[in-house]
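K.L.:
I'll drop the sequence and a predicted model, then ask my questions.
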Amino acid sequence: MKKYIVLLRGINVSGKNKIPMVDLRRLLTALKFQKVQTYIQSGNIILEANLNRNDICDTIKIGIKEKFGFDVPVIAKTISEWKKAIANYPFAIENEKIVAFTFLDRTPEINEIEIKNIGEDQFKIDGDLIYVYCSNGFGKSKINNNIFEKKLKVTATTRNLRTTLKLLQIAEDEVL
């Protein structure tokens, strides 16, 4: 069994695509995933599986469609990929509220894009990950999942530093 951190995009946001975490855990357990845990209500999952990443994503996507009736993008990362993402963050981490990681479903065909009027905000595309630094916070930034998806033609979901670190902590905690 290999452990993965799995991210769902766009659930429990503004009353749309509602999935109670207890129901999600039950579904994932019924789909034969092991040691399933969730963190907060925004689609953060830690689980173990014998499947490869693509099969994990497809199984979860199909399961959610059948059980809850809507499509949800799913991205899975190994623990070593998660650690590497954190270790390679290229910008200063002075304030955790302005640091984020945008996880992509695949490496885009291009690795440079222009986003106009972003002020002091910064981002760096690194394979299937984008490092994000929003100096004035995410609420005012023009850097977001939608712009990355449109320009890179990928699925993207972002987690702030606190959530990213917490997911790693949960994943590394052997007391499940």
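P.N.:
On my side now, so go ahead. Numbers count the residues shown, from 1 in each chain.
K.L.:
when you work out contacts or count neighbours from here on, use the C-alpha atoms and nothing else.
P.N.:
OK.
K.L.:
what sits closest to residue 83 if chain neighbours are left out?
P.N.:
Leaving out its chain neighbours, the residue that sits closest to residue 83 by C-alpha to C-alpha, 6 or more residues apart in numbering is residue 168, at 7.4 Å.
K.L.:
can you check residue 67 too?
P.N.:
In space, and not counting its chain neighbours, residue 67 is closest to residue 27: 7.9 Å by C-alpha to C-alpha, 6+ apart.
K.L.:
ok, and here's another one to check against it:
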Amino acid sequence: MTTYAALLRGINVGGNKKVPMADLRTLLTGLGHTGVATYLQSGNAVFTGDHGDETSLAAEITTAVENHFGFTVDVLVRDHAYLEAVRETCPFPAAELEGKQLHVTYLSETPDGSRFADIDQQAFLPEEFRIGDRALYLYAPEGLGRSKLAETLAKPRLSKGLIATTRNWNTVKKLAELTGSAP
């Protein structure tokens, strides 16, 4: 049995794509997963399963959400080992920062570095980003909502062909913890 986190992109934001967490837990349990729990209202679910890989599990959940709620949501599934590695390999001094200052954008695949080559990182200082394994780390000292770099990184030409969903550092840590302590 492996413990995973499902990361649903763009639900319960501004009254759009409403997915009650109780319904999401029921949906995941109905797919045969155990130990199902949700974290916050922003599309974070933890579950244990013994079938499939991350890609097939994400496709299964995407289809189930569409069938149940009537809209499509991008879903990424990551296991505990990956979530812990993202936490441990953070290129920024996470222990010294507030959770709102550090974010991880989980990606469906590691992008080629050339995708970001034309971004003048000096122009955005003190904000910075680094690419990791299927993850983009963003240091935004004033928070994501005020980040000009986050706005630039979110442009379609940079994320074309990728599923991307962002979590603040508090959530990054909590998902690693929850998947590590699940039965």
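P.N.:
Noted; the coordinates are in hand. Worth saying up front: this structure is predicted, and the values here are computed from it rather than measured.
K.L.:
what's the TM between chain one and chain two?
P.N.:
For this chain pair, the superposition-based TM-score is 0.91 by TM-score structural alignment, normalised by the length of the first structure; 175 aligned residues with a C-alpha RMSD of 1.9 Å.
K.L.:
what's the local residue count around the aligned partner of residue 107 of the first structure in the second structure?
P.N.:
Applying TM-score structural alignment, one finds that residue 107 of the first structure aligns to residue 110 in the second structure. Residue 110 of the second structure has 14 neighbouring residues, counting by other C-alpha atoms under 10 Å.
K.L.:
what do you get for the one 3 residues further on?
P.N.:
Residue 113 of the second structure has 9 neighbouring residues, counting by other C-alpha under 10 Å.
K.L.:
ok, it to residue 44 of the second structure distance?
P.N.:
Residue 113 of the second structure sits 28 Å away from residue 44 of the second structure, going by C-alpha to C-alpha, to the nearest Å.
K.L.:
returning to that earlier point: which bit of the second structure covers the helix or strand harbouring the residue nearest to residue 67 of the first structure?
P.N.:
Per DSSP states H and E, residue 27 of the first structure falls inside helix 21-30. Using TM-score structural alignment, the residues of the second structure aligned to helix 21-30 of the first structure are 21-30.
K.L.:
where along the second structure do the strands fall?
P.N.:
Here the second structure has its strands, by DSSP state E, at 2-8, 34-39, 44-49, 75-79, 102-107, 128-132, 135-139, 164-168.
K.L.:
elements contacting the longest one?
P.N.:
In this structure, strand 2-8 of the second structure makes packing contacts with strand 44-49, strand 75-79, helix 80-88, helix 169-181, judged by 3 or more C-alpha pairs under 8 Å, 6 or more residues apart in numbering; DSSP states H and E.
K.L.:
those: which one's closest to residue 23 of the second structure?
P.N.:
Closest approach to residue 23 of the second structure among those (C-alpha to C-alpha): strand 44-49, 11.3 Å.
K.L.:
on that earlier part again, can you verify my assumption that the match of residue 107 of the first structure contacts residue 163?
P.N.:
No - the criterion here is C-alpha atoms under 8 Å, and residue 110 of the second structure misses it with residue 163 at 10.7 Å.
K.L.:
re earlier: now the match of residue 107 of the first structure. Nearest residue, chain neighbours left out?
P.N.:
In space, and not counting its chain neighbours, residue 110 of the second structure is closest to residue 134: 4.1 Å by C-alpha to C-alpha, 6+ apart.
K.L.:
what number of residues lie near the one you found?
P.N.:
Residue 134 of the second structure has 17 neighbours, counted by other C-alpha under 10 Å.
K.L.:
quick one, what contacts the equivalent of it over in the first structure?
P.N.:
Correspondence of residue 134 of the second structure to the first structure, assessed by TM-score structural alignment: residue 128. By C-alpha atoms under 8 Å, 6 or more residues apart in numbering, the contact set of residue 128 of the first structure is 103-108.
K.L.:
could you rerun that using 10 Å?
P.N.:
Residues near residue 128 of the first structure by C-alpha atoms under 10 Å, 6 or more residues apart in numbering: 85, 102-108, 111, 154-156.
K.L.:
contacts for the lengthiest helix in the first structure?
P.N.:
In the first structure, taking DSSP state H as the definition, the longest helix is helix 53-68. With contacts defined as C-alpha under 10 Å, 6+ apart, helix 53-68 of the first structure is touched by 4, 6-8, 17-19, 23-24, 27-28, 30-33, 47-51, 69-78, 105.
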